[in-house]
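**Q** what follows is a protein structure lacking sequence information:
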């Protein structure tokens, strides 16, 4: 989720009602069977602060990604910058990006970040930077795609961009051209977080009262299906944000409810890993990041400005 969503509460509430009603008719039988409220996972968890926040919402950290070289990169949407952190929490790099959102490592080892997520920016698209540079600088890969949020990149270098208040997950080729046919077939409304697992793209949906998680086959996006629904009613809507693959499951950040929810992508069964977070916006598994254990730890950014670690027992 980005700050634009908070500025459009009225529109969002209306879209939740409409989206929830429309999507209900298209739910798969599996999703219908697994539409129960998530239960607790039963695993002990500990939450610790990796980097403290400032004024909630005004210090909004939107997304994060590990480069596999010892740095955690964080998009700070309200300060218009990308920050790089060492495993001990030390800030080691910071450089300007206008309204940064989803951030991911590409198959070429470069880091890619959406720009223009901040509603004050007129343009939107993807920028690239070298995480190994002494002083990283972001350069534009392509623009012309305003009102985007989440980002995923496949092994061929294609970009997938989510849009909270539009239909269709955008696919952009490595040369910056749009795959309009793919986008038209991936007609999911209100997508937010994106994660590729094998040949499947998983999307969390923000603008839908039933809080669905959707599976989109990369080779056949028209065959997208609902994996699960994590809310019963609009009033229970969780405002799903980013998600990540973790130990064969998916872990989804629920912005409104302050939870991390684990979802089995095969059965749709779900449970709450941890609650009490402060508007979580993104969740990732640490990779080659000091002594942090990717089998037991998750890193989370929040709209509170914090970056926290969740350690599972």
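**A** Done, it's in. If you're wondering where the values come from, they're calculated on a predicted model, not measured in any experiment.

**Q** drop to CA atoms for contacts and neighbour counts, all remaining ones
**A** Fine.

**Q** distance of residue 28 from residue 236?
**A** Residue 28 is 21 Å from residue 236, where distance means CA to CA, to the nearest Å.

**Q** wait, residue 56
**A** 22 Å.

**Q** same check, this time on residue 272
**A** In terms of CA to CA, residue 272 sits 15 Å off from residue 236.

**Q** okay, those two: which has more neighbours?
**A** Looking at residue 272 and residue 236 with other CA atoms under 10 Å, you find the greater number of neighbours at residue 272, namely 19 against 15.

**Q** now residue 76, nearest residue through space, not along the chain?
**A** residue 61 (4.4 Å; CA to CA, 6 or more residues apart in numbering).

**Q** dump the residue contacts of the one you found.
**A** 74-78, 281, 301-307 (CA atoms under 8 Å, 6 or more residues apart in numbering).

**Q** hold the first one in mind and look at this next one:
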């Protein structure tokens, strides 16, 4: 949230970024003015409201055709479809990031405000079922301080940037906070968070050098500064960050820039320039007809949602749309008797953890969702003899099927 950052940025000169035990810098240079081989064309997708009244803090995709927009001043999270039409809304105090979890639920941060930033404990994480006709948010964890950006790892842990707190926050699958992780990463001003494989990346909103931190999940104390994007100039007020279909980091900046950053070398370039400050960028997962391999959506404090279509060199796409992970569905028992109610034990296997958890398995009108181990059960009764097909689906994953034989 940049209106707080503007009040704090003068403090950055005193060194809000704590390097601690980690901290060498891999790169320190202003990004190149354009990205070679990458094109971008943008335009307003939806004007939600006037600039003075509508601050759109973040966007999240539910994989079911919905884009959830965090309307900061309205204290709500609103679902928009691919036509830009608003739908159901959920009350959320000062919402931050929203994102799809490995269990198929949407997670949204709350308390992303100066009040929470100055009063520890007034922020946290809610979650809800995006498939519900009238979603009701439940508490996942509390006690945070100005929770802003978030990302899951393959094991289902949630990482949160608390902008006015020292340390990066790790929340376990049961909602408890791993205090040791924060102690091992004593950085301040964290905002956007992204995970690539076994590495966490976080932007530092209030750092004068516009730095991005790189953290090995297995050894967080060995964190380093991936890059500093304004080592000798004005701070860019780095906000949210997303992983692009080419495997790079895409950072939304208060300067209106979408900055592409190589997650290995830290080399950076400007992939898109908006005419106003921007808050977040997300690639369109499960939002047809838009494609995760090229379409991104940007939120801003002007009340506008911007659609950007990127073009990448051939062969560079590594996102879910370019190479969906395979799934294999097994069911037991494989043979059941007609007219009897049975419990089917389902298992989804995949080399990708995101294609094991939160997978929807359907037979007829009955649906189950797998847990983090890829397991679920279905209570069903078949009235006719023959074969029944079960289908497993998950955004970014290849569809899988299995059959059950119904006998007399």
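**A** Ah, there it is. Computed from a prediction, not measured in an experiment: that's the story for all the values here.

**Q** now the residue nearest to residue 76 of structure 1: how far from residue 120 of structure 1?
**A** 17 Å.

**Q** could you do residue 80 of structure 1 as well?
**A** 11 Å.

**Q** next: residue 308 of structure 1.
**A** 28 Å.

**Q** comparing these two, which residue is more hemmed in?
**A** residue 308 (22 against 10).

**Q** which residue in structure 2 aligns with that one?
**A** In structure 2, the residue matched to residue 308 of structure 1 (TM-score structural alignment) is residue 306.

**Q** number of residues surrounding the alignment partner in structure 2 of residue 240 of structure 1?
**A** By TM-score structural alignment, residue 240 of structure 1 lines up with residue 238 in structure 2. For residue 238 of structure 2, the neighbour count with other CA under 10 Å is 36.

**Q** same question for residue 3 of structure 1.
**A** For residue 3 of structure 1, the count of nearby residues is 18 (other CA under 10 Å).

**Q** surely it and residue 101 touch.
**A** No. Counting by CA atoms under 8 Å, residue 3 of structure 1 stays clear of residue 101, with 10.3 Å between them.

**Q** what's the overlap in contacts for the two?
**A** Common neighbours of residue 3 of structure 1 and residue 101 (CA under 8 Å, 6+ apart) are residue 77.

**Q** the helices in the stretch 51-200 of structure 2, which residues?
**A** Taking DSSP state H, counting those that start in this stretch as the test, the helices found in the stretch 51-200 of structure 2 are 114-118, 179-184.

**Q** redo those helices as a markdown table? Include distance to residue 243 of structure 2.
**A** What follows is the helices of the stretch 51-200 of structure 2, written out as a markdown table (distance: least, CA to CA, whole Å):
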| stretch | distance to residue 243 of structure 2 |
| --- | --- |
| helix 114-118 | 27 |
| helix 179-184 | 22 |
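
**Q** closest to residue 90 of structure 2 out of those?
**A** Shortest distance between residue 90 of structure 2 and those, using CA to CA, is found for helix 114-118: 19.8 Å.

**Q** list the contacts of the lengthiest helix in structure 1.
**A** Counting by DSSP state H, the longest helix found in structure 1 is helix 9-25. Here helix 9-25 of structure 1 makes contact (CA under 8 Å, 6+ apart) with 5, 189, 207-210, 234.
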